[in-house]
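[1] Give me a 3D structure for the following:
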Amino acid sequence: MSLRARVIAIATATVVLAGVAVVYTVGAVQRAEPADAVSAFGLDSGRLYFRSTEAGHGRVARLPAAPATAGERRRTTGGPVCERFHAAGGTGLCLQRRPGIPPTSYAVVLDRRLREKRRIPLTGIPNRARVSASGRMLSWTMFATGDSYATSSFSTRTSILDTRTGYLIKNMEEIQLTIDGRRSHSPDVNYWGVTFARDDNRFYATVSTKGKTYLVEGDMKKWTARALRENVECPSLSPDGTRLAFKKRVRDGARDPWRLYVLDLRTMRERPLAEQHSVDDQAAWLDDSTLGYALPGRDGRASDIWTVPADGSGTPALRVAGGSSPALVP
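    Presented below is the predicted three-dimensional model:
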């Protein structure tokens, strides 16, 4: 090949590669649109908000509070793109993961109009997101290693943000933990799935240590936590503050290990719910008697949102085809 031919070939290859890079970059930006873009709607009372997983976009969408018919096609899309989402008290929390080498993640605090107020850089894979009823306290969990609670080869990092003071706890592993009346100093602790009480001080979460998982009750002011019982994961406190929904390990191994339960905090009695499928989600209370949660989708959808009565009666019902991260704004 002549020198001129080599030069032409190299120039052509450079143009092609540049074109590919531009296409990839544009596609990546479209898949990870900033949360501070103008939203088509805000956080209004009586609306069900969720991640729309149709076509894999992950945009926040909303529905009327009352169930619709004909496959729930009355959704309004146009919110930010999130991997996980939750909202309450006029505050939204959007966990984002943007492509790149390496990928980058963010916790994005949103106002009532779903406009960005604060962006916090994170490491890992977004996993859980919760906002307290008042909108003041936010928490999120990231997988530092691994991507499933079904195996032992994972590590999590859970953060708590007080939006009133701006104080951020980057990793709650240093909280003073008591198990069976004794202070725990084990270095292998992992926390995840925080849920807040209405006083914005008391909270519940899961901790794993020495091969066991526990439900812990925490105190923000004292920065202490005590284990209440074993085998409780991803707790979710009811609006009236009397019950916790959670997933309980009912089978060993990584195949279909969990079932949804509700724990009465006064009697400490638990009740299995009617959902028979294994639910790997932090269920959300849509009201004092109904829970919403995500399951793997049908017909090629990434996930669907289902509901089930919180008293153990009834049968599961499909609420949103193509959705996850449900949050009903009171």
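[2] Could you use CA atoms for every contact and neighbour count after this?
    Noted.
[3] so how far is A245 from V308?
    According to CA to CA, to the nearest Å, V308 stands 11 Å off from A245.
[4] show me the contacts for the nearest residue to N231 once chain neighbours are set aside.
    Excluding its sequence neighbours, the residue lying closest to N231 (CA to CA, 6 or more residues apart in numbering) is T213, at 5.2 Å. Contacts for T213 were tallied using CA atoms under 8 Å, 6 or more residues apart in numbering; they are 206-207, 230-233.
[5] and this one, so I can compare the two:
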Amino acid sequence: MTRDRQPTGLSCARFYAAAGTAVCLSAKPGLAPMTTATVLDRDLRPVRTVEFGGTPNRARVSPSGRMVSWTVFVSGDSYTANSFSTRTGILDTRSGYLIKNMESIQLYLDGERHHAPDVNFWGVTFTADDNRFYATVNTGGRTHLVEGDMAAWTARTLRANVECPSLSPDGTRIAFKKRVRDGATDPWRLHVLDLRTLRETALAETRSVDDQAAWLDDATVAYALPGSAVWKVPADGSGSPSLVSADASSPAVVG
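    As a prediction, the model looks like this:
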């Protein structure tokens, strides 16, 4: 079920909202790609803007509405490109503390402190406590799911081949895109990871999904497909995909 659409006047390449806070990523024209992140209140009135280099890619708001994150491409324009680089920022809307590039975080790869010039983070998803988060890190030609701690400013890898994680409302599972075909233009398939058992479940959507999925509820995952349409599928691997809204992208549930 969807509500009637309401025009806002915003032009967003990526959008996300939760608990009265929204973030709109918009591309700025010019010789060098630039992005503006506009943080909005529950009435979609701007309360803060941040500008940085790159092309809009991912956006998230924590369940409480306090923490906002975004990812941009700063070279290349696709995860399927031979060479790409990302930059991910985090804003604490309560304190105003801004991290423009989270690559300064202390990263532990398979339990060992990891330093490398090729480290890239993207696709942050926050837990309910506004301190812990999950994200993707790429280094050495491999992607990993990391669990991060804002206060300690550390992150540790949990599992390989996990991209664009999205934490379920109950905090027990992560929806993500998994690379299942190498060297293809359609390499990914949506999966759900149980954080307690680390067991993966492939979802019924067999088309390649290059998106950070959003949970409509604890049983349903939504995502955008090329052609600007939002679809949904059960999170337990059953059923089949169904259309939520045509001519749409960046799904988010706002209570």
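[6] what's the TM-score here?
    Here the TM-score for the pair of chains, by TM-score structural alignment, normalised by the length of structure 2, is 0.97; 255 aligned residues with a CA RMSD of 1.1 Å.
[7] For the contacts of T213 of structure 1, pick the one with the most neighbours.
    E233 (28 neighbours; other CA atoms under 10 Å).
[8] Which position in structure 2 pairs with it?
    Taking TM-score structural alignment, the alignment pairs E233 of structure 1 with E163 from structure 2.
[9] show me the residues around its match that make contact.
    123, 135-136, 143-145, 176-178.
[10] cool, A32 of structure 2 as well?
    Here A32 of structure 2 is in contact with 53-54 (CA under 8 Å, 6+ apart).
[11] can you do 10 Å?
    Neighbouring residues of A32 of structure 2 by CA atoms under 10 Å, 6 or more residues apart in numbering: 53-55, 74.
[12] do the same with A88 of structure 1
    Counting by CA under 10 Å, 6+ apart, A88 of structure 1 touches 43, 45, 112, 130-138, 327-330.
[13] from the chain's centre, how far out does stretch 199-218 of structure 1 sit?
    17 Å (CA atoms, centre = their mean, to the nearest Å).
[14] Ignore what I typed, I meant stretch 112-128 of structure 1.
    On the basis of CA atoms, centre = their mean, stretch 112-128 of structure 1 sits 11 Å off its chain's mean C-alpha point.
[15] likewise stretch 186-196 of structure 1?
    Relative to the chain's own centre, stretch 186-196 of structure 1 is displaced by 15 Å; criterion: CA atoms, centre = their mean.
[16] coming back round to it: which of the contacts of E163 of structure 2 still touch in structure 1?
    Compared against structure 1 with both residues aligned by TM-score structural alignment, their matches' CA atoms under 8 Å, the contacts of E163 of structure 2 retain 123, 135-136, 143-145, 176-178.
[17] For A5 of structure 1, pull up the helix or strand it's in.
    In this structure, A5 of structure 1 sits in helix 3-31 according to DSSP states H and E.
[18] still on that earlier bit, write a PyMOL command that selects only the buried members of the contacts of A32 of structure 2.
    Remark: buried members of the contacts of A32 of structure 2, expressed as a PyMOL selection using 16 or more other CA atoms under 10 Å:
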select buried, resi 53+54+55+74
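[19] Of the contacts of A32 of structure 2, which is the nearest to T2 of structure 2?
    Comparing the contacts of A32 of structure 2 against T2 of structure 2 with CA to CA picks out T55 as the nearest, at 29.3 Å.
[20] Map that closest one onto structure 1.
    So T55 of structure 2 corresponds to I125, using TM-score structural alignment.
[21] Contacts only, for its match.
    83, 95-97, 103-106, 141-147, 156-157.
[22] Helices along structure 2, start to end?
    Counting by DSSP state H, no segments of structure 2 form helices.
[23] the residue most distant from the middle of it, which is it?
    Most distant from the centre of structure 2: L31, at 26.6 Å, with distances by CA atoms, centre = their mean.
[24] ok, that residue to G54 of structure 2 distance?
    11 Å.
[25] now, which of the contacts of I125 of structure 1 lie within strands?
    Among the contacts of I125 of structure 1, the ones falling in strands (DSSP state E) are 95-97, 104-106, 141-145, 156-157.
[26] buried subset of the residues you listed?
    Buried among those by 16+ other CA under 10 Å: 95-97, 105-106, 141-144, 156-157.
[27] Reformat these as TSV; add distance to K222 of structure 1.
    Formatted as TSV, these follow (distance: CA to CA, whole Å):
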residue	distance to K222 of structure 1
L95	28
Q96	31
R97	33
S105	30
Y106	28
T141	21
M142	24
F143	27
A144	27
T156	23
R157	21
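[28] Contacts only, for the most centrally placed residue in structure 1.
    By CA atoms, centre = their mean, the mean C-alpha position of structure 1 lies nearest to R128, the distance being 2.9 Å. Counting by CA under 10 Å, 6+ apart, R128 of structure 1 makes contact with 83-86, 95, 139-143, 158, 192-194, 234, 281-282, 325.
[29] Which of these are buried, as a PyMOL select command?
    Only the buried entries of those go into this PyMOL selection, using 16+ other CA under 10 Å:
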select buried, resi 83+84+85+86+95+139+140+141+142+143+158+192+193+194+234+281+282+325
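[30] how near is R226 of structure 1 to I175 of structure 1?
    On the measure of CA to CA, R226 of structure 1 and I175 of structure 1 end up 10 Å apart.
[31] I should have written A197 of structure 1 there, sorry.
    Look at A197 of structure 1 and I175 of structure 1: by CA to CA, they are 18 Å apart.
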